[in-house]
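Asks: What follows is a predicted protein model with its sequence.
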Amino acid sequence: MTARIYQPARNAMQSGQSKTEWLLEHSPASARAIDPLMGWTSAADTQAQVKLRFESKEAAIAYAAANGIAYQLVEPKPRAHNLRKGGYGENFATNRRGAWTH
């Protein structure tokens, strides 16, 4: 059973780049089964429910190596920064020449 080490994407309410965490998530060993009476899905493997959080990628790799866990490292895609000359205050400038768009 292998684990995946990755950095999850930020949600829409988080715009900063600091305090990003890394996750170690085990892949499921078997497929889920459907209970015929209730229709619930169940799995015999409880490791797939475990997500371990780490401060850095190196800490996650060291944990996997120390515990003999085979892992797959997924590097995050770098984000392009949108920096404006005037910053956020540029939206509300009194000397604005262009049309008001919002």
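Replies: In hand now; what should we look at?
Asks: use CA for all of it now, contacts and neighbours both
Replies: OK.
Asks: So which residues of this structure form helices?
Replies: Using DSSP state H, the helices of the chain run over 57-66.
Asks: Which parts of it are strands?
Replies: Per DSSP state E, the chain carries strands over the ranges 2-6, 22-26, 33-34, 41-42, 51-54, 70-73.
Asks: dropping in the other structure now:
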Amino acid sequence: MAARIYQTPKNAMQSGKARTHRWVLEFEPAERKRPDPLMGWAGSGDTREQVKLSFPSAEAAKAYADREGIACHVVAAPERTLKLQAYADNFR
């Protein structure tokens, strides 16, 4: 039973940074998805894939995983780079 801990990224559809401070513990899939013969939807018998636990910090998530005996790895958030430019640059 493996899991990964990551920080939620900024929503690409909005400029705000709400809920980007949370850390999420998410279980990795134990089996691959297969199509349902009747409806064609992709699914599997692994119900842990539906569980997402949120924590205020990476240390809290790691402490929870250690306490429950869950093997986990922390995925660091990529560094954000800002492209600073003036409005006048659009008309050059």
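Replies: Looks like it arrived, so ask away. Remember, predicted model here, so these are calculated numbers, not experimental data.
Asks: Could you quantify their similarity as a TM-score?
Replies: Overlay of the two chains. TM-score (TM-score structural alignment, normalised by the length of the second structure): 0.78; 90 aligned residues with a Cα RMSD of 2.7 Å.
Asks: rewinding a little: out of the strands of the first structure, flag the one nearest residue 13 of the first structure.
Replies: Residue 13 of the first structure lies closest, by Cα to Cα, to one member of those: strand 22-26, at 18.7 Å.
Asks: Could you give the residue range in the second structure aligned to that closest one?
Replies: Aligning strand 22-26 of the first structure against the second structure (TM-score structural alignment) gives residues 23-27.
Asks: what's the burial count for residue 25 of the first structure?
Replies: Counted by other Cα atoms under 10 Å, the residues lying close to residue 25 of the first structure total 20.
Asks: Can you point out the buried residues in the match of strand 22-26 of the first structure?
Replies: 23, 24, 25, 26, 27 (16 or more other Cα atoms under 10 Å).
Asks: Stretch 46-56 of the second structure too?
Replies: Applying 16+ other Cα under 10 Å to stretch 46-56 of the second structure flags 54, 55 as buried.
Asks: That one: end-to-end distance?
Replies: Terminal residues of stretch 46-56 of the second structure lie 27 Å apart, using Cα to Cα, to the nearest Å.
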